[in-house]
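Peer 1: Sharing a model that was predicted from the sequence below.
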Amino acid sequence: MLLNNPTREQIKEVLDTAKTIAVVGLSPNPNRTSYMVSEAMQRAGYRIIPVNPMADEVLGEKSYASLKDIPEPVDIVNVFRRSEFLESLAEEFLEIDSPVFWTQLNVVDDDVFKRLTELGYTVIMDRCIKVEHAILK
């Protein structure tokens, strides 16, 4: 199946209305892509909530072991985990009821995409949130 991601205009609206991004797989290592992308989004004004059971804090924010542990609403769930983890992450995502499920480059699961979009969620896969933000701002 070919992904039918939202249009650039729709992605711009997602980025314009979002304030809080939970980043699953956010590494505390400044040399990792997840750190660099999240740091750039933080500098752009978004609140970053790290989801990494191995870290206490990343980018000055308390890290949570799972999406379910985050005690506040999240506008976007941005995933930096391999594709094989998307099914279980989608289950967690459904429990917190965030409106947007976003996966980074090369992170794709057609079944998860189909299921979440059919349930009415905005799903963006195989796109870098930092690149999209830079293009659309």
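Peer 2: Good, I have the coordinates.

Peer 1: contacts and neighbour counts: CA atoms only from here.
Peer 2: OK.

Peer 1: ok, and what's touching stretch 44-61?
Peer 2: 18-28, 38-39, 41-42, 62-67 (Cα atoms under 8 Å, 6 or more residues apart in numbering).

Peer 1: take a look at this one as well, against the first:
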Amino acid sequence: MFTNPAPDQIRSLLQEVKTIAVVGLSPRPERPSYRVSRSMQSFGYRIVPVRPAVSEVLGEKAYPRLSDMPFVPDLVDVFRASHEVAPIVDECIALGVKRIWLQDGVIDEDAAARAQAAGITVVMDRCVWRDYMDFIA
């Protein structure tokens, strides 16, 4: 059974990370992915949108897939439906991503276990903004 990292580990993760690739970042300001990403950007994180069919969100160049990025981000934050998580995790494993965050309601225990087995730190079914506010701000 999956368990999230302890609060101290989540705090450390948020302090170490500088660049966050946000899979499913919407260009629409009313969407949670946009609001959370804009807030994280205001806290000093570089937000890199990963979403097909958009060229830019929040002033940053967007990429259709993680594998299209010219670098490996410090954290991959996923705003996609739970059934879409497995291929994202597979891509993260192939790219050597070290941290994956699955937002509130995004749950795939099998994919999370696969990521952990590959040495990836996984946070699941939590909000990165809320945890930042609780542990850092």
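Peer 2: In hand now; what should we look at? Values in this document were obtained by computation on a predicted structure and should not be read as measured data.

Peer 1: TM-score for the pair, please.
Peer 2: Overlay of the two chains. TM-score (TM-score structural alignment, normalised by the length of structure 1): 0.97; 136 aligned residues with a Cα RMSD of 0.8 Å.

Peer 1: Just the buried residues of the contacts of stretch 44-61 of structure 1.
Peer 2: Buried by 16 or more other Cα atoms under 10 Å: 18, 20-28, 38-39, 41-42, 63-67, out of the contacts of stretch 44-61 of structure 1.

Peer 1: What distance do you get for the nearest residue to Gln15 of structure 2 once chain neighbours are set aside to Gln116 of structure 2?
Peer 2: Distance criterion Cα to Cα, 6 or more residues apart in numbering; nearest residue to Gln15 of structure 2, sequence neighbours excluded, is Ile136 at 7.8 Å. To Gln116 of structure 2, Ile136 of structure 2 is 24 Å away according to Cα to Cα, to the nearest Å.

Peer 1: Looking at those two, which is more packed in?
Peer 2: Neighbour count, other Cα atoms under 10 Å: between Ile136 of structure 2 and Gln116, Gln116 has more, with 17 against 12.

Peer 1: Quick check: closest non-adjacent residue to that one.
Peer 2: Val122 (6.6 Å).

Peer 1: Can you report how many residues lie near the one you found?
Peer 2: Val122 of structure 2 has 23 nearby residues by other Cα under 10 Å.

Peer 1: Assign a three-state SS to it, would you?
Peer 2: Classification of Val122 of structure 2 by DSSP: H, G, I helix; E, B strand; the rest coil places it in strand.

Peer 1: And it? What does it align with in structure 1?
Peer 2: Under the alignment (TM-score structural alignment), Val122 of structure 2 pairs with Val123 in structure 1.
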